[in-house]
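Participant: I'd like to go over a predicted model; first the sequence, then the structure.
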Amino acid sequence: MTTPRTNGWTRRQALQSLALASAAGVVPKGFAEQGAQRRIGVALVGLGGYSRDLLAPALQLTRHCRLAGIVTGSPGKIPEWQGKYDIPDGNVYSYDDFHRIADNPDIDAVYIVTPNHLHKPQTLTAANAGKHVWCEKPMAMDAAEGEAMVKACRDNRVQLTIGYRMQHEPNTRRFMAMAEERPFGRIIKLRADAGWFGFRDGPSDAWRTKPEFGGGAMYDMGVYCVNAVRYASGLDPVAIRAWDETARRDIFPDVDETMRFLLEFPGDIVAECTTSFGRNLNTLQVDCERGWYVMSPFQGYEGNAGRASDGTVFEPQLGKTPRMQAEQMDQDALAILNNTAPRVPGEDGVADMRVLDAAFESARNNGTRIEIP
């Protein structure tokens, strides 16, 4: 477990240092010096709604990367993508021949945007092919899978970053800095709630209701809460109690529709969190000795705004969707170009998976307190 920061060395600095050490030697000689003159060629793995509606359009707005290829299990989608984005035949892959990407110098990184159970095998394929990996959250089905992904990328000297877009958003980064600065004194309590009532009739992607695919609210939206209270405190939790409060078992018979959980942090800090497919929830609040600050929405595609008890206002910063995704991918591309640690290394995703593993164990045992390794 992570202990409170000492001597000014924060948990995030430690993660980034580890990721940088893992990536040492990744960039070919002369690559970094090209800087902004070179753009990272990105292949999207999985052509569902997030890739179609957000990532592909966002790549058209980026300065440091470009859409270079696609990987899909749905051949019928290929003509539309090739026609719209001028993708050559040689940069189109199926899941079965994805490994051939090793022979394609036009593609530097892959962005994995598939159901959760595919994240590990596809990351290992990409890493073994010598490609950098950007993987959507949650990074894996459990912490053991996440650790295997980190190891594969480290062994192949490629970067692994997790698609926590919020950590690239300016107001969120201000909250992360405040965890270090403590402008209102010691943090006492945090609250993070993330949910969407749009799944009132069940998710349009059927895999989100299947446990073997990584379905359920905790995997899909609960990771926003976990990641948020970690970056807003600068600490890792040491224990959790969780309760599955699913109300509609006719729609969600095998996965959680709603999960409530209580996290314990070093220094007697606590975090209360709720995630749900049946409620609209989108708030992050930090209560301190001498005040508070809050962001709501805190994990929207746009319009993330907040305020503090001293009158400070956090106005939205990035503009309309998909500016956030463009910022995220530009920053991840710069990490590759400059051979520096990504903002959200794979180790950060593993830390979240440890919390999720403990949450599921606690929920199966009616809220039993589970220590987080």
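Facilitator: Okay, I see it.

Participant: Going by C-alpha atoms from here, please, whenever you check contacts or count neighbours.
Facilitator: Will do.

Participant: what's the neighbour count on residue 320?
Facilitator: Look at residue 320: counted by other CA atoms under 10 Å, it has 11 neighbours.

Participant: wait, is it part of a helix?
Facilitator: No - secondary structure of residue 320, determined by DSSP: H, G, I helix; E, B strand; the rest coil: coil, with no helix assignment.

Participant: quick one: it and residue 326 touch, right?
Facilitator: No - look at residue 320 against residue 326 with CA atoms under 8 Å: they stay out of range, at 10.8 Å.

Participant: hey, where'd the strands end up in the stretch 151-300 of the chain?
Facilitator: 160-162, 187-195, 239-244, 258-265, 269-276, 281-288, 291-295 (DSSP state E, counting those that start in this stretch).

Participant: ranking those by burial, who's on top?
Facilitator: Among the strands of the stretch 151-300 of the chain, judged by mean count of other CA atoms under 10 Å, the one packed with the most neighbours on average is strand 160-162 (a mean of 28).

Participant: Show residues contacting it.
Facilitator: 132-137, 139, 150, 153, 332, 342-346, 348-349 (CA atoms under 8 Å, 6 or more residues apart in numbering).

Participant: Give me the subset of the residues you listed lying in strands.
Facilitator: Counting by DSSP state E, the part of the contacts of strand 160-162 found in strands is 132, 133, 134, 135.

Participant: My guess is the second one contacts residue 154. True?
Facilitator: Same thing as residue 133. No - counting by CA under 8 Å, residue 133 sits too far from residue 154 to count as a contact (11.1 Å).

Participant: Between those two, point out the one with more neighbours.
Facilitator: With neighbours defined as other CA under 10 Å, residue 133 and residue 154 compare such that residue 133 has more, 28 against 21.

Participant: Next one: that one relative to residue 187, how far apart?
Facilitator: In this view, residue 133 and residue 187 are 35 Å apart by CA to CA, to the nearest Å.

Participant: put this beside the first:
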Amino acid sequence: MDPNRWSNGISRRRVLQSLALVGAAVALPKAFAATPPARRLGVALVGLGGYSRDLLAPALQLTRHCRLAGLVTGSPEKVPAWQEKYGIRDANVYSYDDFHRIADNPEIDVVYVVTPNHLHMPQTLIAANAGKHVWCEKPMAMDAREGGAMIKACRDNRVQLAIGYRIQHEPNTRRFIDMAAERPFGRIVQLRADAGWFGWRQGADDAWRLDPARGGGAMYDMGVYCVNAARYSTGLEPVAVRAWDETARREIFRGVDETTRFTLEFPGDIVAECVTSFGRNLNTLHIDCERGWYELSPFQSYDGNVGRASDGTRFSAQLGEKPRMQAEQMDQDALAILEGRPPRAPGEEGLRDMHVLDAVFASVRSGNQPVRIAG
């Protein structure tokens, strides 16, 4: 990668394109063989942190309908290793400063935003205005206002916006979504959704999770799983919330939440009790009904999501080891584009969660007062 590219935003190298393309084609895994190359969408990853490096890029090697075609990063030192491993051409590598030039690149169909939360909106707007479909990691934005702007930009530019709710592509979760309508154990009475992990990764890729200006804290990172699960498990939208900040280690979590507990009120007197934390290992979705119960534990891991029900039903792991879930997610979202239909988790799905997060933060600021949820 030409280092001058990162100082003036202009690429000086356009040679060896054909050779690079041939090399990349030879390196493609056998999983692509059954799908004509013309049907594979080119995906550019925006942000080369741990999630892109360890999960999304390997998962793209397993997909049938999309492929890793480009990189967008603010860390040029990471580029050579990525290019060597995945055969990415110089012409398909962008800095954050010249990201908008992706509009001129027909090899890239989709931009996957995998950056800290405060960058989701501006980078989605750049991609949408460049005419590229957008996949964006959860939470989709810092608040509902930003989420609405992202949806509008994609709609105005006639591109799809899908939110990276990988769990909604997992078969056991899909079954729970269906059960919300089927009600095999009668009316849902209450549920519990807990998501958290103990310990802290101190690497540079994760430092932003302690920064309130960049969308750090447990609620943004893990609490979204609880909110989304409560919504898809009931098939309803919550109307009010009460929330508590239970942060214990203030010396580490300055300005962001270590632990947040919140109660969601749904129509029909259904209540969801939720906890999210960076200080506790939590990973359970439990639904109580009139005539029984069912649960997934874990419910939001990268693999091995299993569960049981009061009638003896077992929900066994379905997709295999990571990164199969991410591959399934991206293949399904790619098919939605290719087939001209809405994605499984469109921008509107992410926006509904942002309305809940806005209300959670408002309730915490008010000292645990109930807050009505907009939207």
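Facilitator: Cool, the structure landed. Remember, predicted model here, so these are calculated numbers, not experimental data.

Participant: that older thread, filter the contacts of strand 160-162 of the first structure down to the buried ones, ChimeraX style.
Facilitator: Of those, the buried ones go into a single ChimeraX selection, burial set by 16 or more other CA atoms under 10 Å:
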select :132,133,134,135,136,137,139,150,153,332,342,343,344,345,346,348,349
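
Participant: In the second structure, what residue spans correspond to helices?
Facilitator: 5-8, 17-27, 50-51, 57-60, 79-86, 120-129, 144-156, 171-182, 218, 224-234, 324-338, 347-365 (DSSP state H).

Participant: Spatially central residue for the first structure, please.
Facilitator: residue 164 (2.8 Å; CA atoms, centre = their mean).

Participant: one step back: right, and the strands of the stretch 151-300 of the first structure - which one's nearest residue 62 of the first structure?
Facilitator: Nearest to residue 62 of the first structure among those is strand 160-162 (17.5 Å), distances taken as CA to CA.

Participant: Any idea how many residues pack against the aligned residue in the first structure for residue 70 of the second structure?
Facilitator: When the first structure is aligned by TM-score structural alignment, residue 70 of the second structure is paired with residue 69. Residues lying near residue 69 of the first structure (other CA under 10 Å) number 27.

Participant: from the ones in strands among the contacts of strand 160-162 of the first structure, which two are the most distant?
Facilitator: 132 and 135 (9.9 Å).

Participant: Dump the helices of the second structure to a markdown table, plus distance to residue 280 of the second structure.
Facilitator: Listed next are the helices of the second structure as a markdown table, based on distance: least, CA to CA, whole Å:
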| stretch | distance to residue 280 of the second structure |
| --- | --- |
| helix 5-8 | 41 |
| helix 17-27 | 42 |
| helix 50-51 | 21 |
| helix 57-60 | 28 |
| helix 79-86 | 34 |
| helix 120-129 | 27 |
| helix 144-156 | 28 |
| helix 171-182 | 23 |
| helix 218 | 11 |
| helix 224-234 | 14 |
| helix 324-338 | 24 |
| helix 347-365 | 20 |
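
Participant: Which of those sits closest to residue 244 of the second structure?
Facilitator: helix 347-365 (5.4 Å).

Participant: mean shift between that closest one and the first structure?
Facilitator: Following the fit onto the first structure, the mean deviation recorded for helix 347-365 of the second structure is 0.4 Å by mean CA distance after the TM-score superposition for the first structure.

Participant: ditto for stretch 144-155 of the second structure
Facilitator: With mean CA distance after the TM-score superposition for the first structure, stretch 144-155 of the second structure averages 0.3 Å from its match.

Participant: which outside residues touch that stretch?
Facilitator: Looking at what lies outside stretch 144-155 of the second structure - CA under 8 Å, 6+ apart - the contacts are 121, 124-125, 128-129, 133-134, 140-141, 160-161, 347-348, 350-352, 354-355, 358.

Participant: again, only this time at 7 Å
Facilitator: The set of residues external to stretch 144-155 of the second structure that reach it, using CA atoms under 7 Å, 6 or more residues apart in numbering, is 121, 124, 125, 128, 140, 141, 160, 161, 347, 351, 354, 355.

Participant: Likewise for stretch 178-195 of the first structure?
Facilitator: Outside stretch 178-195 of the first structure, the residues that touch it by CA under 7 Å, 6+ apart are 221-222, 224-225, 229, 232-234, 269-277, 279-292.

Participant: at 6 Å what do you get?
Facilitator: For stretch 178-195 of the first structure, the external contacting residues (CA atoms under 6 Å, 6 or more residues apart in numbering) are 221, 225, 232-234, 269-277, 279-291.

Participant: Equivalent analysis for stretch 48-66 of the first structure, please.
Facilitator: Stretch 48-66 of the first structure has contacts (CA under 6 Å, 6+ apart) with 39, 40, 41, 42, 322, 325, 326, 330, 333.

Participant: Buried ones in it, by neighbour count?
Facilitator: For stretch 48-66 of the first structure, a neighbour-count test (16+ other CA under 10 Å) marks 51, 54-59, 61-66 as buried.

Participant: Quick check: of these, which lies closest to residue 12 of the first structure?
Facilitator: Nearest to residue 12 of the first structure among the buried residues of stretch 48-66 of the first structure is residue 64, at 24.3 Å by CA to CA.

Participant: For the closest one, which non-adjacent residue is spatially closest?
Facilitator: Nearest non-adjacent residue to residue 64 of the first structure, counting by CA to CA, 6 or more residues apart in numbering: residue 39, 4.6 Å away.

Participant: Please report the number of neighbouring residues for that neighbour.
Facilitator: Neighbour count of residue 39 of the first structure, defined by other CA under 10 Å: 19.

Participant: Same check on the one 4 residues further on?
Facilitator: Residues lying near residue 43 of the first structure (other CA under 10 Å) number 27.
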